[in-house]
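> Okay, predicted coordinates and the sequence, questions at the end:
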Amino acid sequence: MAYSVGGESPSTSNTFNSTRSWEYDVFLSFAGKDTRLNFTDHLYHAFIKGGIKCFKDDVDLPKGEDIEYLFQAIEESFCAVLVISQNYAKSIWCLEELQKILEFQNALGRKVFPIFHNVNPADVRDQRESVGKALAELEQKFKGDITKVKEWRKALSDIGSLSGWDARNKPEAELVKVIVGNISTYISATVPYCYVDNLVGIESRVCDVEKILESELDNKRVVVGIWGMGGVGKTTLARIVYQKISCNFQVHCFIANVRDTLQKEGLVSMQEKLLSGIVSNKISDRYQGEGMIRKYLKYKKVLLVLDDVDNKCQLDNLAENPNWFGEGSRILITTRDSSLLAFQEQRMYAMKTMNKNESRQLFLKKAFKDDCHDEDYLDLSNSFVEYTGGLPLALKVLGSYLHKRKRAEWREALDILKQFPDSNIAQVLKISYDGLNAEEKTIFLDIACFFNGWLRKEVTQILKSCHLHPTIGIKVLIEKALLVETKCCTLEMHDLIEKLGRDIVHQESPEVVGKRSRLWNFKDIKEVLENNKGYQTIQAIAIQDNYENQDGIKVHPEAFLKMSSIRLLLLKGMKIDSRLLLPRGFKLPGTLKVVHWPSFPFEALPLETALNELVHVKMHDSRIKQLWNLQPTKMKFIDLSYSKSIIETPDFLGVPHLEHLCLRSCIFLVKVHPSLGELKELVEVDLHGCLNLEILPWELKTNSLVKLDLGECGKVEALPKFDRGMEKLSYLDVSRTAITRLPESFESLTGLRHLSLSGCKICNLDKFSLKVMPLTKLYLSGCGLNDGSIPDGLGNLSSLIALDLSHNDFVNLPTSCFSSLSRLRFLSLGFCQKLESLPRLPPKLIRLNVSHCDSMEPSSDRQLCHLVALLDHEYRGQTEYVISNEEYEEYDDAPSMFKHIELELFP
């Protein structure tokens, strides 16, 4: 509880608090003869130890200075503490100080805290006993200026009337502790808001962190991690929260810039700082320091802020376990690496960048200070704000740099920034990059230069094909706030971090483009490929944007011969067949691991050497006829979708490690070589839309297969035989094929979760028990099903989420057909024109289609109306959820994820 004087709350605003800063927190007024060497000395040192900056004349008053210097110190102090003792009224300096203190109290709302040391407050108020005698003596001394004594009398009367501390017969140590605690509470409750006045957007963030800290019981120990990218304001937020709440703790310590402090001063100095208010002993090594922390702070309520932590060892020797501290302790950690925050009672606060309004406000504040900003600068200001992407550090640095500069200088600065990031900003952001290992740096630079905004799944596939380890590498980048994954499963970098990565590559060779490791700028790529200026340092080339207005690139015949380290070639942003002019005899280097080349103009890959290194090929809409001439033994990923020249596939035994084969909509493909069924590492086969496909492997023995898509392959009449070990197959689509019977081996697919037989007149479907499969999605639209051909066990598919029975010939579905489907959310019976009534519906259904059910009985209309009311009541206002592209993924508790309830009733 904050100490209050005169009935005012510590949070009461005043002119001083809102418009002035101060040099000292406390001005200490006392009679040196009485208390300088005892009570006041203890109080002063307690203030200093508690982080309260205190003015004390024998410490802070320079020799030779007079009372005017004291008056200036009073004016520059946030509040005043007066130790009123037996001889206080005898000291003219004390009385002058008192008068000036009360003057500022009245004029500026300054707080005054009296301590009555061995005197009765009533004696001070009424000028009795020693106070009265002292004033009587002063009246004799100042007979010619009695007005001065009257002013002193009034001042003493006023101070004696204030609520304060009566120190008579009180243990001094305990009283000092109470006084310092109350003063600290008062200052802390007021000081942060003065800082907030000079900051933008901080108040809401402070409130958010305070709520997290206060969300637990007082006896709980809580760790809060403030996490985010460099320059986003983590330290500022932590410092304000610390200043605001530190008074509520027995021990509080803010260790700034742990990363740098550890390097410059060592771990022991930080341990000594944490213990400085408790023990004065020197610490010999970190192990002794750890033991002392656990010993002396075990029963103390501690507030500890560890700022800019980047390594777990820094935590291990300062706060490895919250149980090192007493009940109610709070630990705040600011970091760029979320993986460090793995405490049992840990809470995470993700520090976000500023929104547009906050960004504009901060930028203008720094660029124009207190001056009104010129409207002529508004468009340029918006450009700089957009450039910063809401990063506070960048807004401050750029705003301060542009202060008092002319409009022409603003324009030039903006042009420079578009090419090179500001060095002050880059230096802060680069700290996280420097903390990565060599492979993590490679992944970071690849994403910064090429893959910002791509799907995580696709980036992972490409980087794996380059023999990197992106699963853990991408996770590390996300933990270090260098990368984020969106709800749509894309990877995105802040614009300034992307610019940092690209600048790192640029600095590899500022003058010679061909000596950089990665090329993404069209102009640079054109220079290298046309003039044969590539070197062995080039690892990757990517043309990703649409360059229709650019001249084509006339590729030099030997353009790639010097690029002995190139692993990645992405040409996905332009009409390659017309914009990339390839000479006769053009060859690709044998070091390539990944090639993305839409509209590929050749019938086979023009490789310089054998395909020993090629792992990943994606060539949509290409002219390719032969997938390979030699055996590409390392090939894992082939995507030649929409390629119209492929008629049959080659023998796959030469690609034993193939995992993904996508020949989607290769409309002239007739035959898939039977060797495909022998591949042991095959995961996905996509032949959807191959309209002329007739011949498939007779048997599939690939036990690793997860997805098989034959949808829209209208000439496929039979499925391959499935090996008994194919329980990993979870996605099977044979919709709108010519298949009429399922092979007996079908029931061995015990891992099947997505099954689509829509448009197939399967005559033996009722022979199989689907209940042995963990199906979540079942599509039987247009299968000619009637009342007697419903698949066995349909009502027992407890994991089913989506069921499509539309366009069938049902008249009356069994009463209990759906009622046991406890997880069913989506049901379609649309265009079942013979259906007369609905059976009992599942309890958690949220989407129902019964459109064009022309024979439906009117009574079912009432059932639907009841269902609408029920669903509207139960699911109104739920948050929206976007289903992943992984269609065979299981969704638990799906109804709570959807916002809209769609029921299609009668037309």
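Done, it's in. Residues are numbered from 1 along each chain as shown.
> contacts and neighbour counts: CA atoms only from here.
OK.
> Check which residues of stretch 873-882 are buried.
In terms of neighbour count (16 or more other Cα atoms under 10 Å), stretch 873-882 has its buried residues at Tyr875.
> The host helix or strand of Thr442 - contacts with which helices or strands?
Taking DSSP states H and E as the criterion, Thr442 maps to helix 438-446. Helices and strands touching helix 438-446, by 3 or more Cα pairs under 8 Å, 6 or more residues apart in numbering; DSSP states H and E, are helix 470-479, helix 495-508.
> ok, and here's another one to check against it:
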Amino acid sequence: MKSFLIKRSKIYSNVHDLIEDMAKEIVRLESPDDPGKRSRLWFHEDIIQVLEDNTGTSAIKTIYLMCENEVELDESAFKKMKNLKTLIIEGSHFSKGPKYLPNSLRVVEWEGYPSEYLPYDFHPKKLAIFNLQKSCITSLKLTDSLKKFLNVKILNFDEANCLTEIPDASSLLNLEEFSFENCENLISIHDSVGLLDKLKVLSARGCSKLRRFPPIKLMSLERLDLSFCMNLKSFPEILGKMENITDLVLEKTPIIELPCSFQNLTHLQTLEVRCCGIFKLPSCILTMPKLVKISAWVLEGWQFPLDKVTSTVSSNVECISLAFCELSNDFFPACLTWFVNVKELDLSRNNFTILPECIKECHLLKKLYLDYCQFLQEVRGVPPNLEIFSALWCKSWTSTDMLLHQELHEAGSTMFYLPGSRIPDWFEHRSSRGSISFWFRNKFPAIALCLVPGSMFATSPIYPIVIINGNKCKLDSRNRNEYGGDHYLQVESDHTYIFDLQKIKFKDNLDEALLNNEWNHVEIMYTDANNHSMLIESGIHVFKQKSRIEDIRFTSP
């Protein structure tokens, strides 16, 4: 089903189970001469007949209609269905709405509900799920109706384009999920929506005319979605500590700043900001104990509160991604000291010209991405424990010698992708034939591999293939490598790639390919996704502190 409730709700997974049960029930339905005698109606021809001819009975408990037909509804069609518990309608087009709906209903999903109001005497005390996606309901007619839904747990008005206001919802004491996504004419939300104690999911995504969101004190809230609210300039104030939200995404809103009360999201772990123009990070971010990941993408500017935080303050954030944020050289001295605990830093596609020496202060940094930083000219420092460094298409950076020093790679575990095409002199063995070979005895040696695609090489994913004594040793897909997928490397022409071959894990058949107490021949080849051989210049360096050099040969022993 297409409904919000099935996609997002644990409760709605039960509805999905119910629909499966209805499918099984088909095989033992009563005789088809009178569909009104059945407890469950599934076939759209039978349902349309009942709704148009008003032949329903109290025996009917479930209706599931999914078709694109036009339905000339008899306004009193549901009046006799006093035991109807589940009503699901998707895709059908009704000429008018019902004058009656049974109070016995527990689940209502009516996509495109055709009336602007609900029946005045509809008082469903046991209604738990109410979905009027794409309905014609209006806020004026909705106000009194909400007071009747004391036990509703899931309420959905997605794409209800006649809805201009979310009225007083204080009577919805058991509401757990409330969604009014893409209501393009919604301009107002009653303050009571921000005070629903049991609410777990709240989504106003895509409400393009909404200018204000009420303050929130939602102790049970797990997910808040305000993305694509194109006129929402302020993030809602948070009136008390909210411990259940762990992830927050803001995408394409004009919000430029988070309030100080943002720190009341005490268990927030991930903050993502995308396409939001100028955005100011609040100083409280540094004291949020659980926040470990900050991700921003395509911002006109990323501002830090320089005047409010001392240099001695640092956060627990471990992963920062600030791609497309127009960062300049000023970013580094102002901000890196606050994020001394960062382990992964993505600064791709930014405007700075220098990676300063202060980057060395990030002692825990293991992954650093500078891809497509077109103005980068100089790298003055390297974090001491860096393992992955990617600087693809940094066209202005011409001197990469600091990143090619043997000492930087000698301990192993490094994976560096750099502009320029040369295999460092400290690689003992090299080949330009598209494959490289060596011999070893005893254990598989610890080696680094350097790849240099030629200037005519087309961008392509390549797959290293390791052949030992004529046996192709498959890589273990359970151990995904660090370069982006199941053991492939996206290579570009005029770049140098250095990585530790030990990062590649073999399946159990490695031992079967080895010869005991004899020399083993290893050939490393490179293929594309179609298993075609790729011509790439390559080199091998042996980590001598991890391998016995006398157990390795580059010519046949």
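Noted; the coordinates are in hand. Note that this is a predicted model, so its numbers are computed, not measured.
> TM-score of the superposition?
After superposition, the two chains reach a TM-score (TM-score structural alignment, normalised by the length of structure 2) of 0.60; 402 aligned residues with a Cα RMSD of 4.5 Å.
> What residues in structure 2 pair up with the helix holding Thr442 of structure 1?
Per TM-score structural alignment, helix 438-446 of structure 1 has no counterpart in structure 2.
> buried stuff in that helix?
Buried residues in helix 438-446 of structure 1, counted by 16+ other Cα under 10 Å: 440-441, 443-446.
> Take the helices and strands packed on helix 438-446 of structure 1 and write them to a markdown table, including mean neighbour count and distance to Leu742 of structure 1.
Output for those, formatted as a markdown table (neighbours: other Cα atoms under 10 Å; distance: least, Cα to Cα, whole Å):
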| stretch | mean neighbour count | distance to Leu742 of structure 1 |
| --- | --- | --- |
| helix 470-479 | 19 | 38 |
| helix 495-508 | 19 | 52 |
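> how about these, which one is nearest Tyr875 of structure 1?
Tyr875 of structure 1 lies closest to helix 470-479 among these, at 33.5 Å (Cα to Cα).
> Check the secondary structure at the nearest residue to Ile465 of structure 2 once chain neighbours are set aside for me.
Take Ile465 of structure 2 and drop its neighbours on the chain: the residue closest to it by Cα to Cα, 6 or more residues apart in numbering is Met525, 5.1 Å away. What DSSP: H, G, I helix; E, B strand; the rest coil gives for Met525 of structure 2 is strand.
> Trace Met525 of structure 2 over to structure 1, please.
Here Met525 of structure 2 stays unmatched in structure 1, going by TM-score structural alignment.
> Would you mind measuring from Met525 of structure 2 to Ser283 of structure 2?
Separation of Met525 of structure 2 from Ser283 of structure 2 (Cα to Cα, to the nearest Å): 51 Å.
> Give the aligned equivalent of Ile187 of structure 1 in structure 2.
Using TM-score structural alignment, Ile187 of structure 1 pairs with nothing in structure 2.
> quick one: contacts for Ile187 of structure 1?
Ile187 of structure 1 makes contacts with Asp25, as judged by Cα atoms under 8 Å, 6 or more residues apart in numbering.
> Before we go further, it is sitting in a helix, right?
Yes: assessed by three-state DSSP, Ile187 of structure 1 belongs to a helix.
> Tell me how far Arg223 of structure 2 lies from Glu52 of structure 2.
For Arg223 of structure 2, the distance to Glu52 of structure 2 - Cα to Cα - is 41 Å.
> now do Val107 of structure 2
When distance is defined by Cα to Cα, Val107 of structure 2 is 22 Å away from Glu52 of structure 2.
> These two: which is more packed in?
It is Val107, of Val107 of structure 2 and Glu52, that has more neighbours when counted by other Cα atoms under 10 Å, with 23 against 16.
> okay, the helices and strands packed on helix 438-446 of structure 1 in TSV with distance to Lys644 of structure 1 next?
Converted to TSV, these look like this (distance: least, Cα to Cα, whole Å):
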stretch	distance to Lys644 of structure 1
helix 470-479	33
helix 495-508	38
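> Provide the secondary structure category for Glu52 of structure 2.
helix.
> Contact partners for the residue in structure 1 that it lines up against?
Under the alignment (TM-score structural alignment), Glu52 of structure 2 pairs with Glu530 in structure 1. By Cα under 8 Å, 6+ apart, the contact list for Glu530 of structure 1 reads 553-556, 559.
> Counterpart of Glu659 of structure 1 over in structure 2?
In structure 2, Glu659 of structure 1 lands on Glu176 (TM-score structural alignment).
> Look at the closest residue to its match other than its chain neighbours and give its secondary structure.
Distances taken as Cα to Cα, 6+ apart put Leu199 closest to Glu176 of structure 2, at 4.0 Å, once the chain neighbours are dropped. Using three-state DSSP, the secondary structure recorded for Leu199 of structure 2 is coil.
> Look up how far Val706 of structure 1 lies from the counterpart of Leu199 of structure 2 in structure 1.
Here Leu199 of structure 2 is matched to Leu682 in structure 1, going by TM-score structural alignment. Separation of Leu682 of structure 1 from Val706 of structure 1 (Cα to Cα): 8 Å.
> Mind checking which of these two has more residues around it?
Taking neighbours as other Cα under 10 Å, Leu682 of structure 1 and Val706 compare with Leu682 leading, 24 against 20.
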